[in-house]
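Trainee: Any chance you could fold what I've pasted below:
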Amino acid sequence: MVPASAEPAAQRLKASAPWDAEADDALVCLAVRDETHDVKTFVLAPRTPRLFAYAPGQFLTFSFEIGGETIHRCYTISSSPTRPHTVSFTVKRVAGGPVSNWLHDTLKVGDTVRALGPMGDFTCFQNPARKYLLLSGGSGVTPMMSMARTFHDLGEARDVAFVHSARSPADIVFRGELETMARLDPSFRFHAVCEADSDGEIWNGPKGRLSLDILQAAVPDFREREVFVCGPKPYMDAVKAMLKDAGFDMARHHEESFDFGALPEAEKEAAEQAEQVLDAAPASTVRVFRVEFAKTRRVLECPENETVLDAARKAGIRLPSSCAKGLCGTCKSKVTAGTVSMTHAGGIRQREIDAGMALLCCSKPTSDLVVER
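Mentor: Have a look, this model is predicted:
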């Protein structure tokens, strides 16, 4: 018999120290699980057993080495903090998506990725309520799954209604687990809405897109609940309009602030804010600096009161970005010459700043710059 002390699982369960990305940002892939035909879950943990602490609904920012380039992406944690020895994120393959396809095709058990976090304020823990309504569309299911798993594991018998919209029955992520949770816990109800049948199943539940009639039938008391919404932007916009029209108290409406692809709306909002600052400042008091992107050899002028990301957008230069708030780390870049004033929200480590890295979404030049992009 192998002594328990020699069993890796037993060693992992002995972990008592919390995971600290500042001290060790490397996470090893322990498992890859197929959720649907185009959705996979990746289970991660540090090489030295550590415990993960986060609020359900939060996300991690990852650094992936793809084709000789470092690419940053934010992914919501789909696992539950009640199971702290590992952390999981779940990804849908996107046609032409460089990261989602790389993850599906390349990342395997034993591989290592780097991560920062957890981050984000989209969580039921910040908005405690007696009754919740979780509304998700497509891959927006992941933060809702973390919340649902947390309440289920804690056995609190919290009144949770979960309504998920999918293209077909074959596209319902976590379907088996959600149906099992609903069977075991009478206070948890799961409803799926499908746009169409799948090849192997005729859908007998609500069909089409989520409507007020469908929501009313599934959750008659939805107006009494704290509502969390996550999914593609058109889905979230439609849900918000539907709830407003239904007289829902929008103070109890919460939606995920990230769209994990390109976020033109977030960039637009940040640019508009920068433009307002520019309009308010006398032209004679604003210094303008030269910003050179070394790899693409593009050059632009950036006022001292405008972020590099906003100036790049105005110049027609597309840079990787997501939150535009200094939170996710997607726009992290090396500044090889010059200095910036940066006010971030946790998306970069001090040691990275010391090494010359900066978040372009919240960095304003204080001199001419050379950026390694």
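Trainee: Please make it C-alpha for all contacts and neighbour counts, starting now.
Mentor: Will do.
Trainee: wouldn't residue 132 be in contact with residue 226 here?
Mentor: Yes: with contact defined as C-alpha atoms under 8 Å, residue 132 counts as touching residue 226 (4.8 Å).
Trainee: Tell me which helix or strand comes right after the lengthiest helix in the chain.
Mentor: Across the chain, the longest stretch assigned as helix under DSSP state H is helix 264-280. For helix 264-280, the following helix or strand on the C-terminal side (DSSP states H and E) is strand 288-293.
Trainee: Just the buried positions in that following strand, please.
Mentor: By neighbour count with 16 or more other C-alpha atoms under 10 Å, strand 288-293 contains the buried residues 288, 289, 291, 292, 293.
Trainee: Distance to residue 154 added to those, as JSON lines?
Mentor: Converted to JSON lines, the buried residues of strand 288-293 look like this (distance: C-alpha to C-alpha, whole Å):
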{"residue": "288", "distance to residue 154": "55"}
{"residue": "289", "distance to residue 154": "54"}
{"residue": "291", "distance to residue 154": "52"}
{"residue": "292", "distance to residue 154": "53"}
{"residue": "293", "distance to residue 154": "50"}
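Trainee: from the residues you listed, which single one is nearest residue 178?
Mentor: Distances from residue 178 to the buried residues of strand 288-293, taken as C-alpha to C-alpha, are shortest for residue 293 (47.5 Å).
Trainee: That closest one against residue 335, yeah?
Mentor: No: with contact defined as C-alpha under 8 Å, residue 293 does not reach residue 335; the gap is 9.4 Å.
Trainee: I'd like the distance between residue 104 and residue 10.
Mentor: 29 Å (C-alpha to C-alpha, to the nearest Å).
Trainee: Those two - which one has more neighbours?
Mentor: Legend: neighbour count by other C-alpha atoms under 10 Å for residue 104 and residue 10, higher for residue 104 (20 against 12).
Trainee: Heading C-terminal from the strand or helix carrying that one, find the next helix or strand.
Mentor: Element membership for residue 104, per DSSP H and E: helix 98-105. Using DSSP H and E, the helix or strand that directly follows helix 98-105 along the chain is strand 112-119.
Trainee: From the contact counts, what lies against that next one?
Mentor: Applying 3 or more C-alpha pairs under 8 Å, 6 or more residues apart in numbering; DSSP states H and E, we find strand 112-119 packed against strand 26-36, strand 59-66.
Trainee: how about this one, so we can line them up?
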Amino acid sequence: MDLAFSPEDLAFQHEVRNWIATAYDDDLRLKMAQSKNGYLDKAGQVKWQKKLFERGWVAPDWPVELGGAGFTPSQRYIFNMEMSLAGTPHPSPMGLKMCAPVVMAFGTPEQKAQHLPPILSSDIWWCQGYSEPGSGSDLASLQMKAERDGDDYVLNGSKIWTTHAQWADWMFCLVRTSSAGKPQEGISFLLLPMTLPGIQIKPLPTLDGPAEGEQEINQVFFDNVRVPVANRIGEENKGWTYAKYLLEFERGNAYAPGLMHMLRKVKKIAALERSDAGGALIDDPDFRARIAELEIAVESLNATELRVFSGRGAGKAVGPASSMLKLAGSETQQAITELALEAVGTYAAPFVRDTWATTNGGRAGPDHAGPVAPSYFNYRKTTIYAGSSEIQKNIITKLVLGL
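Mentor: Have a look, this model is predicted:
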């Protein structure tokens, strides 16, 4: 694997930096400085993603013929790194990185024509209907029924931890179409509009907020919701195959660039905060040692991601390696937010869930301390979603190590 950038790559890096300097305006920067999770409210997200779309960069991993950027592996690496180091918003993955690959691989021509263009342009917003009460990491145990009635399925049950369901126009959803055989054999994959009669969305409050516009997760209830059979992806009862394919994209993201940005923020905070000895916290030997440990972990993950994604550029699937990336990436995210919380010290103590993002509401401490506590609480989820750390270890044990 050749890690040296060519003159063309360096020119591309300069191009990306110049574009960010212009497109990433002060309004977006101000909002992102107080983001607890790297995302904005829907208006901010759409604004940013449409800028990427207009530049042709919103879908780096899509095929060129469907609107992808056509990046080489090195350009993809440079693009992700520059975006992360600049602290730009993460594009919402639900449509672009999760639903779209499944539609591309298993959808009908009609489904591709209907869904891929508005996903690319961010005109249609998606949410994920996977987890249910009692069926989280053990996703194959899901029980939400979809009973066939003529040309429709009739859905009854609920989905939980549904990120941004209140913003979504459509949901990609796993449903139980058969109880015969193994649990995995009776699942189907449906696409459904969130405006259908019988759908009810209820917000789930979390420790990290919500601040205004940042309500994140919900429970979605289905009461005799009719979904056309034509909205099914692939074959009936084969949805588990499509779900596993999608999870490779959900888990197999590049974590290292974002982790580098998170570490930079911790260093900036530590340069402003004081240690117990009275000097800058960044000069404290114990704190510096912990920063160094995390930097080593991030660089190791970066090298691993480069190996994995260089193979992907050659046409290889991420496969079970996605579990290694997810495990290391999510646990390192949590470690960095823990260190940031320690760095701001007592400024994290007066965190009030409903007012932390209100800069004129008498919030204690400097601006850099504002999002630290909500980010810490928000990142407790990372070792649970997309399969808990325990599930990832089981996958690695069986499919990577062959034990």
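Trainee: Can you calculate the TM-score here?
Mentor: With the length set by TM-score structural alignment, normalised by the length of the first structure, the two chains reach a TM-score of 0.24; 152 aligned residues with a C-alpha RMSD of 6.8 Å.
Trainee: related to what we said a few turns ago, give me whichever of the helices and strands packed on strand 112-119 of the first structure is most buried.
Mentor: Per residue and on average, the most neighbours among those fall to strand 59-66, with a mean of 20 (mean count of other C-alpha atoms under 10 Å).
Trainee: From the contact counts, what lies against that strand?
Mentor: strand 69-76, helix 98-105, strand 112-119.
Trainee: can you list the ones you listed in JSON lines and add distance to residue 26 of the first structure?
Mentor: Converted to JSON lines, those look like this (distance: least, C-alpha to C-alpha, whole Å):
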{"stretch": "strand 69-76", "distance to residue 26 of the first structure": "14"}
{"stretch": "helix 98-105", "distance to residue 26 of the first structure": "16"}
{"stretch": "strand 112-119", "distance to residue 26 of the first structure": "5"}
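Trainee: For residue 146 of the first structure, which of the ones you listed is the nearest?
Mentor: Of all those, strand 69-76 sits nearest to residue 146 of the first structure, with 8.9 Å by C-alpha to C-alpha.
Trainee: From residue 175 of the second structure, how far off is the closest residue to residue 100 of the second structure other than its chain neighbours?
Mentor: Distance criterion C-alpha to C-alpha, 6 or more residues apart in numbering; nearest residue to residue 100 of the second structure, sequence neighbours excluded, is residue 116 at 6.4 Å. Here the criterion is C-alpha to C-alpha. By it, residue 116 of the second structure lies 22 Å from residue 175 of the second structure.
Trainee: Equivalent analysis for residue 152 of the second structure, please.
Mentor: 13 Å.
Trainee: now swap in residue 240 of the second structure and tell me
Mentor: Going from residue 240 of the second structure to residue 175 of the second structure by C-alpha to C-alpha gives 10 Å.
Trainee: which one of these two has more residues nearby?
Mentor: A direct count of neighbours by other C-alpha under 10 Å for residue 240 of the second structure and residue 175 places residue 175 higher, at 27 against 20.
Trainee: any idea how far residue 149 of the second structure is from that one?
Mentor: Taking C-alpha to C-alpha, one finds residue 175 of the second structure at 15 Å from residue 149 of the second structure.
Trainee: just residue 83 of the second structure next, same as before
Mentor: Separation of residue 83 of the second structure from residue 149 of the second structure (C-alpha to C-alpha) stands at 48 Å.
Trainee: more neighbours, these two?
Mentor: residue 83 (19 against 12).
Trainee: Sticking with the residue lying closest to that one once chain neighbours are set aside, tell me its helix or strand.
Mentor: Of all residues not flanking residue 83 of the second structure in the chain, residue 20 sits nearest, at 7.6 Å (C-alpha to C-alpha, 6+ apart). For residue 20 of the second structure, the host element (DSSP H and E) is helix 7-23.
Trainee: Next secondary structure after that helix?
Mentor: That would be, after helix 7-23 of the second structure and using DSSP H and E, helix 26-33.
Trainee: What residues sit buried inside that following helix?
Mentor: 28, 31, 32.
Trainee: In TSV, list those along with distance to residue 372 of the second structure.
Mentor: TSV is the format used below for the buried residues of helix 26-33 of the second structure (distance: C-alpha to C-alpha, whole Å):
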residue	distance to residue 372 of the second structure
28	19
31	14
32	13
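Trainee: And the residues you listed, which is closest to residue 331 of the second structure?
Mentor: residue 32 (22.5 Å).
Trainee: State the distance from the closest one to residue 338 of the second structure.
Mentor: To residue 338 of the second structure, residue 32 of the second structure is 20 Å away according to C-alpha to C-alpha.
Trainee: Next: residue 111 of the second structure.
Mentor: Distance, residue 111 of the second structure to residue 338 of the second structure, by C-alpha to C-alpha: 43 Å.
Trainee: for residue 158 of the second structure, same thing?
Mentor: Separation of residue 158 of the second structure from residue 338 of the second structure (C-alpha to C-alpha) stands at 33 Å.
Trainee: same check, this time on residue 127 of the second structure
Mentor: From residue 127 of the second structure over to residue 338 of the second structure (counting by C-alpha to C-alpha), the distance is 29 Å.
Trainee: When these two are compared, which one has more neighbours?
Mentor: Legend: neighbour count by other C-alpha under 10 Å for residue 127 of the second structure and residue 338, higher for residue 127 (24 against 18).
Trainee: all helices of the second structure, in order?
Mentor: In the second structure, helices defined by DSSP H lie at 7-23, 26-33, 42-55, 73-85, 93, 100-106, 109-121, 239-251, 256-272, 285-313, 321-344, 372-378, 389-395, listed in chain order.
Trainee: tell me, what's touching residue 240 and residue 175 of the second structure both at once?
Mentor: Jointly contacting residue 240 of the second structure and residue 175 under the rule C-alpha atoms under 8 Å, 6 or more residues apart in numbering are 187, 188, 189.
Trainee: Just to check, the last one is in contact with residue 244?
Mentor: Which is residue 189 of the second structure. No: Residue 189 of the second structure is not in contact with residue 244 according to C-alpha under 8 Å; the separation is 11.2 Å.
Trainee: more crowded one of these two?
Mentor: Ranked by neighbour count (other C-alpha under 10 Å), residue 189 of the second structure and residue 244 place residue 189 first, with 26 against 13.
Trainee: Now do the residue nearest to residue 83 of the second structure against residue 257 of the second structure, distance only.
Mentor: Taking C-alpha to C-alpha, one finds residue 20 of the second structure at 16 Å from residue 257 of the second structure.
Trainee: between these two, who's got more neighbours?
Mentor: Neighbour totals were compared for residue 20 of the second structure and residue 257, and residue 257 leads with 22 against 15 (other C-alpha under 10 Å).
Trainee: so that one sits right up against residue 80, yeah?
Mentor: Yes: using C-alpha under 8 Å, residue 257 of the second structure is in contact with residue 80, at 6.6 Å.
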